[in-house]
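Student: build me a model:
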Amino acid sequence: MTDLLAATRADLLRLRRWPAFWIVLGTWILLNLTFAYLFNYLAYSTGSSTRMSNGLPRDVLLQQMLPAAVPEVFTQGMAMFGGALMLVLGALAVGSGYGWGSWKTALTQGPSRVNVIGAVVVSLALTVVALVLVAFVVDTGVAALIAGTHGQSLALPSVGRIALGIGSGSAILGMWTLAGAVIGAIARGPALAVGLGLVWVLVVENLLRGVAAIFSPIRAITDHLPGTAAGSLAGSLRTVTGPATPGVLDVLSRGESLLVLAAYLALFATGTVWLIRRRDMV
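Tutor: Predicted coordinates for the structure are as follows:
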C-alpha cells in the first residue's frame, strides 16, 4: 500500500507537469460551458427555437440554465464529447509511456508492476472525480449568474440530485478514461490508441446502433455497448422532452446503465494492469 501511494503521488505529479493534461481538461470545461449554457443562452436571448436549442421553448431553455438543473445539464455532453476527450487523456497517459520509454524505466527500477500501473489507474480516477467536481462548481456558478441576471430562483438542487449528477458524471467519464487507457496499453503508443478510440466513440457505436434498428438479433449487443450505457445514464437524468444531445439515449434504465458501466470500469482497469504487467518492457 505504501508503494502504491508513493507511485500514485508520482504519477499525479507527472500528469500535473504535462501540458496535454491541462489542455484536455480545459477543453472539456470550455466545451461543457459552450454546449450547456452559451448556445442555450444565445437561443434564449434571440428568441430563436432552432437546432442550437434542440427546439425547446424559451421558458424551458431558461429553466435548463438555472442552478437546480445543473446535475441534469452538465452530464448531457459527457456521453459523447466529454467521453471522447477523456478517452484521449487515458490513451495519452498510458500510450505515451511506451514512446518515451518511461514504462521501461519505471517497471525495471521502481515498485512492482502492479503498483506502478495501478497508480496510473488510481491517478486517472482521481483526475476524473476532480474534473467532475470542478465542472459542477463552474456550471453552478454560471447558472447562478444567469438566474440572478434574470430574476430567477437561485435554489440549488437537492443533495440527492447533486450526488446523483456527480456520481453519474464520474462513472461516465471514468469509464471512457479507462477505455482509453486499455487501448493505449493494447496499441503500445498514443497515436494509434487515440485514433482507434475516437473512431469507436464517434463512428462505430453509432453505426452498430443503426444496424440494430433494422437487424434486431444484434440489439442485445448494441444495447450494452459502452457508449449506450453512458448515454443511457446521462439520459436517465433528463427531465425535459424533445431532441436530446447527441450521444444521450434512453435504451437502458438507470440501474442497468450503472451496472454495465461498473462492469466496463472493472474490465478496463483490470485489462490495463494485466497487459502492462504481463508484457516484457525490455
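
Student: can we go C-alpha only for contacts and neighbour counts from here?
Tutor: Noted.

Student: skip ahead from the helix or strand harbouring Leu178 and say which helix or strand is next.
Tutor: Assigned by DSSP states H and E, Leu178 belongs to helix 159-187. Where DSSP H and E defines the elements, the next helix or strand beyond helix 159-187 is helix 190-199.

Student: in that following helix, what counts as buried?
Tutor: Within helix 190-199, the residues that qualify as buried are Pro190, Ala191, Leu192, Ala193, Val194, Leu196, Gly197, Leu198, counting by 16 or more other CA atoms under 10 Å.

Student: now the longest helix along the chain against helix 159-187, angle please.
Tutor: Longest helix in the chain by number of residues (criterion: DSSP state H): helix 113-149. Per axes from the mean of the first three to the mean of the last three CA atoms, to 10 degrees, the angle that helix 113-149 makes with helix 159-187 is 140 degrees.

Student: sequence B follows; please return its structure for comparison with A:
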Amino acid sequence: MIDAVSSELLLMRKRLAPVVIGAAWVLMVIGFAFAIPYIVYSVLDPADPSRNGLLEILLPAEVGATSLSSYPLFGGAIMLILGVLVTGSEYRWSTWTARLTQGPSRTQVVLAKLVVGVLAATAIALAASLASVVAAAVIAAVESQPANWPGVTTLLASVGAAALISAAWMSVGAALGVLFRGTSVALAVGLLWTLGLENAVSGLATILPALEPVRTVLLGSASGSVVAGLGAPTQGDGGTPGVVDYLSPPVAVVVLLAYLALSTTLAVFLIRRRDVT
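Tutor: From the prediction side, this is the model:
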C-alpha cells in the first residue's frame, strides 16, 4: 500500500491538472468571496445601511466563514472535476492495465488513488484558506480596520470543513470516472447533478414535502449545512448560494463521510469486477 501511494503521489506531481484546478479554485475563492464583494462595498452609497455589514464579512474576524461560503456550490464542482481526472484519465490514456499489473492489488491501487486525491483536495483547501487570510488582511489594511483574527480553533475548524467538503466531492468525481470509464461523460453527469438537479430538488422540496428526505441526504445540502454551522450566513439570509441549514452540523458531517466511504467502495468494487482493457 505504501508503494502504491508513493507511485500515485509521483503521478500526481507530474500532472498539470491538479495545479491548474488548485490555482483556479484559489482565484475563485479570492474573487467571489472577497474581491467582488469588496468592489460592491466600494461603490455603495456610504449612507446605505448594508454597507458596513458587507465590510464586516470581509475582515479578518470572519475570514473562516467567508472563505468557506463558496464551497457548497462552486467548490463542490471544482473538486468533483479533480476526482474525475484522478481516475477517469487512466481510461483516456489506456494506462489502467499497466497500473494494475505492476505489483499492488487492484484494491490497493484504487485506494491509493483516493488517498492521494484526498491529499490533493486538502492541499488545495489549505491554499485557498491561506489566500483568504491574506485577502482579509489586505482589506483590513486598506480600510484602516483592526485585524481581529478569530481563534486558532475557529481557523482549524474552517480548514477542516473545507478539506472534508473537498474530499467528499472529489471522491464522488473519482467514482464517476470509474463508473463511466472516462472523463467526458463523468464530468457531464457530475456537473449536471451538481449545478442543476441538486438545486432543483432542493427548491422543489420547499413545496413538495415528499422530497424533504431526499434533500437531507444530498451532497450539496450536507456541504452547505456544515458551512452554515460554522457561522456563514445562509442563502435565505442573503448569503452565498448553496449555504443552507437543512441539517445540523454533526449530521451533515456524517453525510459527507458517508459519501466518501460509499464512493470509495463503489470505485473499488467496479475496478475489482470489471475488465479494464
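
Student: what's the closest of the buried residues of helix 190-199 of structure 1 to Ala20 of structure 1?
Tutor: Closest to Ala20 of structure 1 out of those is Pro190 (12.0 Å), distances taken as CA to CA.

Student: alignment lookup: that closest one to structure 2.
Tutor: In structure 2, the residue paired with Pro190 of structure 1 according to TM-score structural alignment is Thr183.

Student: element containing the closest residue to its match other than its chain neighbours, please.
Tutor: Once flanking residues are discounted, Thr183 of structure 2 sits nearest to Gly88: 4.8 Å by CA to CA, 6 or more residues apart in numbering. Taking DSSP H and E as the criterion, Gly88 of structure 2 maps to helix 76-92.

Student: tilt between that helix and helix 106-142?
Tutor: 140 degrees.

Student: which part of structure 1 matches helix 76-92 of structure 2?
Tutor: Taking TM-score structural alignment, helix 76-92 of structure 2 hits residues 83-99 over in structure 1.

Student: that stretch vs structure 2, average offset?
Tutor: Per the superposition on structure 2, stretch 83-99 of structure 1 and its aligned residues are separated by 0.8 Å on average (mean CA distance after the TM-score superposition for structure 1).

Student: would you mark the buried spots in that stretch?
Tutor: By 16+ other CA under 10 Å, the buried positions in stretch 83-99 of structure 1 come out as 83-98.

Student: same check, this time on stretch 233-241 of structure 1
Tutor: Those would be Leu233, Ala234, Gly235, Ser236, Leu237, Arg238, for stretch 233-241 of structure 1 by 16+ other CA under 10 Å.

Student: picking that back up, how about whichever helix or strand comes after the helix holding Gly88 of structure 2: buried residues?
Tutor: Next helix or strand after helix 76-92 of structure 2 toward the C-terminus (DSSP H and E): helix 96-99. Buried residues in helix 96-99 of structure 2, counted by 16+ other CA under 10 Å: Trp96, Arg99.

Student: what's around Arg51 of structure 2, how many residues?
Tutor: The local packing of Arg51 of structure 2 (other CA atoms under 10 Å) involves 17 other residues.

Student: got the contact list for it?
Tutor: The contact partners of Arg51 of structure 2, taken as CA atoms under 8 Å, 6 or more residues apart in numbering, are Tyr41, Leu44, Asp45.

Student: mind giving me the PyMOL select for these, buried ones only?
Tutor: Applying 16+ other CA under 10 Å to the contacts of Arg51 of structure 2, the buried members can be selected in PyMOL as follows:
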select buried, resi 41
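
Student: can you redo the contacts of Arg51 of structure 2 as TSV with secondary structure and distance to Thr264 of structure 2?
Tutor: As requested, the contacts of Arg51 of structure 2 are exported to TSV (DSSP: H, G, I helix; E, B strand; the rest coil; distance: CA to CA, whole Å):
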residue	secondary structure	distance to Thr264 of structure 2
Tyr41	helix	43
Leu44	coil	47
Asp45	coil	51
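
Student: closest to Leu155 of structure 2 out of the contacts of Arg51 of structure 2?
Tutor: Using CA to CA, Tyr41 comes nearest to Leu155 of structure 2 of the contacts of Arg51 of structure 2, at 24.7 Å.

Student: counterpart of that closest one in structure 1?
Tutor: The alignment partner of Tyr41 of structure 2 in structure 1, by TM-score structural alignment, is Tyr44.

Student: wait, that match sits on Val60?
Tutor: No - contact criterion CA atoms under 8 Å: Tyr44 of structure 1 and Val60 do not qualify, at 9.4 Å.

Student: circling back: helices or strands next to the longest helix of structure 1 in the packing?
Tutor: Under the contact definition 3 or more CA pairs under 8 Å, 6 or more residues apart in numbering; DSSP states H and E, helix 113-149 of structure 1 sits against helix 2-16, helix 19-33, helix 70-73, helix 83-100, helix 102-109, helix 159-187, helix 254-278.

Student: how about those, which one is nearest Ala135 of structure 1?
Tutor: helix 19-33 (6.3 Å).

Student: what stretch of structure 2 does that closest one fall on?
Tutor: Aligned by TM-score structural alignment, helix 19-33 of structure 1 falls on residues 16-30 of structure 2.

Student: hmm, back to that, now the angle from the helix holding Gly88 of structure 2 to helix 17-28?
Tutor: Per the same axes, to 10 degrees, the angle that helix 76-92 of structure 2 makes with helix 17-28 is 170 degrees.

Student: can you list contacts of helix 76-92 of structure 2?
Tutor: 17-18, 21, 25, 96, 113, 117, 121, 165-167, 169-178, 181-183, 186-187, 190-191, 194-195, 220.

Student: ok, 7 Å please
Tutor: 18, 21, 96, 113, 117, 121, 166, 169-174, 176-178, 181-183, 186-187, 191, 194 (CA atoms under 7 Å, 6 or more residues apart in numbering).

Student: cool, stretch 165-176 of structure 2 as well?
Tutor: 76, 79-84, 86-87, 114, 118, 121-122, 186, 190, 223, 256-257, 259-260, 263-264, 266-267.

Student: 8 Å instead, please
Tutor: Counting by CA under 8 Å, 6+ apart, 71-72, 75-77, 79-88, 114, 117-118, 121-122, 125, 186-187, 190, 219, 223, 256-257, 259-260, 263-264, 266-267 sit against stretch 165-176 of structure 2.

Student: kind regards, and thank you for your time.
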